[in-house]
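>>> No letters, just coordinates:
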């Protein structure tokens, strides 16, 4: 499971920025969705 999560985290990290934890990238996605909804 870690092997699959690692590349996903890296891709998201490049997209959203430095995210050391899964919760971090999740928060980033939620923020992005909120911004999109606001627009």
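Received, thanks. All values reported here derive from a predicted model rather than from experimental measurement.
>>> C-alpha from now on. contacts and neighbour counts both.
Fine.
>>> now the residue nearest to the spatial centre of the chain: how far from residue 38?
The centre of the chain sits closest to residue 25, judged by C-alpha atoms, centre = their mean, with a distance of 2.7 Å. To residue 38, residue 25 is 20 Å away according to C-alpha to C-alpha, to the nearest Å.
>>> Residue 21 too?
26 Å.
>>> quick one, which of these two is more surrounded?
Between residue 21 and residue 38, counted using other C-alpha atoms under 10 Å, residue 21 has the larger neighbour count: 11 against 7.
>>> here's the one I want to compare it with:
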């Protein structure tokens, strides 16, 4: 089994709040790369 697959399963099986936080962090990460001038 892939470690990445296991991580995805853990995220899906985890509390919804953890998924929400991870999604928010991912969005922030993408925004930083899309808008490098924003600090």
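Arrived safely, thanks for sending. It should be emphasised that the depicted structure is a prediction, and the values quoted were computed from it without experimental measurement.
>>> Quick check: closest non-adjacent residue to the residue nearest to the centre of the first structure.
In space, and not counting its chain neighbours, residue 25 of the first structure is closest to residue 19: 5.7 Å by C-alpha to C-alpha, 6 or more residues apart in numbering.
>>> Which of the three states applies to the one you found?
Counting by DSSP: H, G, I helix; E, B strand; the rest coil, the backbone at residue 19 of the first structure sits in coil.
>>> and it, what does it touch?
Contacts were defined as C-alpha atoms under 8 Å, 6 or more residues apart in numbering; by that measure residue 19 of the first structure touches 9, 13, 25.
>>> Restricted to strands, list these.
With strands taken from DSSP state E, there is no overlap with those.
>>> Using a markdown table, lay out those together with distance to residue 34 of the first structure.
Listed next are the contacts of residue 19 of the first structure as a markdown table, based on distance: C-alpha to C-alpha, whole Å:
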| residue | distance to residue 34 of the first structure |
| --- | --- |
| 9 | 20 |
| 13 | 18 |
| 25 | 14 |
